[in-house]
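> I would like the atomic coordinates for the input below:
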Amino acid sequence: MFLAQISDMHFRSQGRKLYDFVDVNSCNADVVNQLNALEERPDAVVITGDIVNCGLPAEYEVARRVLGHLQYPLYIIPGNHDDKAEFLKTMKPLCPLLGDDAENMHYAVDDFEMRLLFIDSSLAGESKGWLTDNTLAWLEAQLVQGGDKPTAVFMHHPPLKLGSAQMDRIACENGDKLLALIERFPALCRVFCGHTHRLIFTQYRQATITTIPGTVHQVPYFHENPAPYYNLEPAACLMHRLIEGAGLVSYLHSLAHYPGPYLYNTAISCPVDGE
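A predicted model of the protein is given here:
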């Protein structure tokens, strides 16, 4: 299994820029083309929420067109910036597993050595996250069904506070219900999120919990200052690969443009004096 995870794309309507100066549509189109050009090709691309910025139909039309160019299967879930009904209507053609119920979007992928469970943590009209009783019951049933097969959950909001003064206020409010499932089911060993616009990781029991950067703009990590800052640090995605003997290995893949890659050359690296 080899997956590319991106998040928090915040598409705007045609011709509009985020905050009137950040061309997220162009940047996201660049990301799609970078992923399509990868030499080692993922089995699928995962997007962990906030596909658009304002939940507008015109934003989803741009997102559908650009994401439609991805040359991989797409697994996608909504975030707090998404409108559930518009999200489902526009994104389902790209991800049929989303189903037909905008209030209960969750699905399982059993095509790999690791089970992948996708859940919606968004709460209409709120920036914080919330796991509904329906979602929690579905997730528990899936974990029972999966037995001891290693399992990863993908959701938008992190299920616990991560020490970020700005983002902790809008984490998943009842994420403790997911933590309780981690305690009960040893096979649940990874939780991958978006929302924080930053690579942050922690450990809860056997589960590594990780948030990832956005595809365009990022959120600084301040432990004490809750002001709503953002910046344009280089974007990145996370790659997840199952490695025999090691399990799931995740690594950061830069989406910035930079020189290279270059092939290592011993003669240049450690030249002999006088050469």
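
> all contacts plus neighbour counts: C-alpha atoms, from now on.
Will do.

> residue 252 in helix, strand or coil?
With DSSP: H, G, I helix; E, B strand; the rest coil as the basis, residue 252 sits in strand.

> list the buried residues of the one helix or strand residue 134 maps to.
Element membership for residue 134 (DSSP states H and E) is helix 133-146. Buried residues in helix 133-146, counted by 16 or more other C-alpha atoms under 10 Å: 135, 138, 139, 140, 142, 143, 146.

> relative to residue 269, how far out is the second one?
Plainly put, residue 138 is 55 Å away from residue 269 if you go by C-alpha to C-alpha, to the nearest Å.

> do the first one as well
If you measure residue 135 against residue 269 using C-alpha to C-alpha, the figure is 55 Å.

> likewise for residue 240?
Taken as C-alpha to C-alpha, the span from residue 240 to residue 269 is 31 Å.

> of those two, which one has the most company?
residue 240 (17 against 8; other C-alpha atoms under 10 Å).

> would you do the same for the sequence below? I want to compare the two.
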Amino acid sequence: MNWDFSNKVVLVTGASRGIGQGIAEAFLHAGAVVLATATSEAPTAWMADRMAAGEPLHYIQADFSAPGWQDALMAAIERLGGVDVCINNAGINKVADVREVDPDDYRRILEVNLVAPALLTGLVAPLMIRRGGGRIVNISSIFGIGSRAGRISYSSSKAGLLGQTRAAALDLAPHGVLVNAVAPGFVRTELTERVLGEQGMADAASRLPMRRLAEVADIVPAVLFLASAQNSYITGQVLAVDGGYLAE
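Predicted coordinates for the structure are as follows:
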């Protein structure tokens, strides 16, 4: 499908690599002005290349685990004249048994994965309403629906994000702002490789009904659809893109 986001401003958090990079690049290809965030001081290599080529990509550093990110991010949005779509993708993970969780790690994961999307949704929603409506897509996880050993922090944050999605959808539905979530399964990214390792990814793939991990390109169309004008009546929902994992 040929997506058209011409004249739309799209915010994508956590866009340095993986799913976030794939989403941001897809919106650029579809004609959007994209504001991308990451924690690095300077744009990452793919961003710098696109910006040097004159594409409508803007970058701002945002560490959602640290205070003070709201003012700088909102100033960047206002310089672009507002925002039509917000993709809450930034996320972190640390594997630890519930008996060994470090309190600081737990708080940081919640700050990035759960608290920041709630605050950002609250900040961008009035701007979307002013423009006649908008779309917010939260990137959750199948571990927000099910879980596995060692995922107490991550599952807590991603399950909370699903509840947040439903609550925000109810608050904003009367104003034409639709809020949904995508829950990816096992996706071949740097983060997945770092957490699982090559053997862990192979083992995971062997247990999936489709017998392969998702690629970033498998996730992106679900996000684009929920963020598009083609989605005119879906809100408060979660779309699992998991190769059949949850069906079992």
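
> TM between them?
TM-score of the superposed chains, computed with TM-score structural alignment, normalised by the length of the second structure, equals 0.43; 183 aligned residues with a C-alpha RMSD of 5.8 Å.

> and the buried residues of helix 133-146 of the first structure as JSON lines, adding distance to residue 253 of the first structure?
JSON lines is the format used below for those (distance: C-alpha to C-alpha, whole Å):
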{"residue": "135", "distance to residue 253 of the first structure": "31"}
{"residue": "138", "distance to residue 253 of the first structure": "32"}
{"residue": "139", "distance to residue 253 of the first structure": "29"}
{"residue": "140", "distance to residue 253 of the first structure": "32"}
{"residue": "142", "distance to residue 253 of the first structure": "30"}
{"residue": "143", "distance to residue 253 of the first structure": "30"}
{"residue": "146", "distance to residue 253 of the first structure": "30"}
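
> of all these, which two lie farthest apart?
Across the buried residues of helix 133-146 of the first structure, no pair lies farther apart than 135 and 146, at 16.3 Å, counting by C-alpha to C-alpha.

> what about residue 2 of the first structure, how many residues close to it?
Neighbours of residue 2 of the first structure (other C-alpha under 10 Å): 18.

> for it, which non-adjacent residue is closest in space?
residue 241 (4.4 Å; C-alpha to C-alpha, 6 or more residues apart in numbering).

> regarding the second structure, what is its longest helix?
Criterion DSSP state H: the longest helix present in the second structure is helix 152-172.

> would you mind listing the buried residues in that helix?
In helix 152-172 of the second structure, counting by 16+ other C-alpha under 10 Å, buried: 152-166, 168-169, 172.

> quick check: next helix or strand after the longest strand along the second structure?
Criterion DSSP state E: the longest strand present in the second structure is strand 177-184. Tracing the chain past strand 177-184 of the second structure, the next element assigned as helix or strand by DSSP H and E is helix 190-207.

> what angle separates the helix or strand following that next one from strand 177-184?
Downstream of helix 190-207 of the second structure, the next assigned helix or strand under DSSP H and E is helix 216-227. In terms of direction (axes from the mean of the first three to the mean of the last three C-alpha atoms, to 10 degrees), helix 216-227 of the second structure departs from strand 177-184 by 160 degrees.

> list the helices and strands helix 216-227 of the second structure packs on?
helix 18-29, strand 134-139, strand 177-184, strand 238-241 (3 or more C-alpha pairs under 8 Å, 6 or more residues apart in numbering; DSSP states H and E).

> let me have the ones you listed in TSV, adding distance to residue 116 of the second structure as columns.
Converted to TSV, these look like this (distance: least, C-alpha to C-alpha, whole Å):
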stretch	distance to residue 116 of the second structure
helix 18-29	16
strand 134-139	11
strand 177-184	15
strand 238-241	19
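
> closest one to residue 60 of the second structure among those?
helix 18-29 (13.5 Å).

> distance of residue 190 of the second structure from residue 19 of the second structure?
Counting by C-alpha to C-alpha, the gap from residue 190 of the second structure to residue 19 of the second structure is 10 Å.

> and if you look at residue 180 of the second structure?
Distance from residue 180 of the second structure to residue 19 of the second structure, by C-alpha to C-alpha: 17 Å.

> now swap in residue 191 of the second structure and tell me
10 Å.

> more neighbours, these two?
Between residue 191 of the second structure and residue 19, residue 19 has the larger neighbour count (other C-alpha under 10 Å), namely 26 against 15.

> neighbours around the closest residue to the more buried one other than its chain neighbours, how many?
Nearest residue to residue 19 of the second structure in three dimensions, chain neighbours excluded: residue 216, at 5.5 Å (C-alpha to C-alpha, 6+ apart). Residue 216 of the second structure: 18 surrounding residues under other C-alpha under 10 Å.

> likewise residue 70 of the second structure?
Quick note: residue 70 of the second structure (other C-alpha under 10 Å) scores 15 neighbours.

> buried ones in the helix or strand hosting it?
Residue 70 of the second structure belongs to helix 69-79 when assigned by DSSP H and E. Neighbour counts over helix 69-79 of the second structure (16+ other C-alpha under 10 Å) mark 69, 73, 74, 77 as buried.

> from these, which is closest to residue 85 of the second structure?
residue 77 (11.3 Å).

> now the closest one: how far from residue 50 of the second structure?
For residue 77 of the second structure, the distance to residue 50 of the second structure - C-alpha to C-alpha - is 19 Å.

> now residue 179 of the second structure
29 Å.

> those two - which one has more neighbours?
residue 179 (29 against 15).

> wait, isn't that one in contact with residue 128?
No. Applying C-alpha atoms under 8 Å, one finds residue 179 of the second structure not in contact with residue 128, separated by 11.9 Å.

> residues of the strand or helix carrying residue 110 of the second structure that come out buried?
Assigned by DSSP H and E, residue 110 of the second structure belongs to helix 103-110. Neighbour counts over helix 103-110 of the second structure (16+ other C-alpha under 10 Å) mark 106, 108, 109, 110 as buried.

> which residue packs closest to the last one, ignoring adjacent ones?
In other words, residue 110 of the second structure. residue 157 (5.4 Å).

> how far away is the one you found from residue 116 of the second structure?
For residue 157 of the second structure relative to residue 116 of the second structure (C-alpha to C-alpha), the value is 11 Å.

> one more: residue 128 of the second structure?
For residue 128 of the second structure, the distance to residue 116 of the second structure - C-alpha to C-alpha - is 18 Å.

> residue 85 of the second structure now?
The separation that residue 85 of the second structure has from residue 116 of the second structure, given C-alpha to C-alpha, amounts to 16 Å.

> no further questions, thank you.
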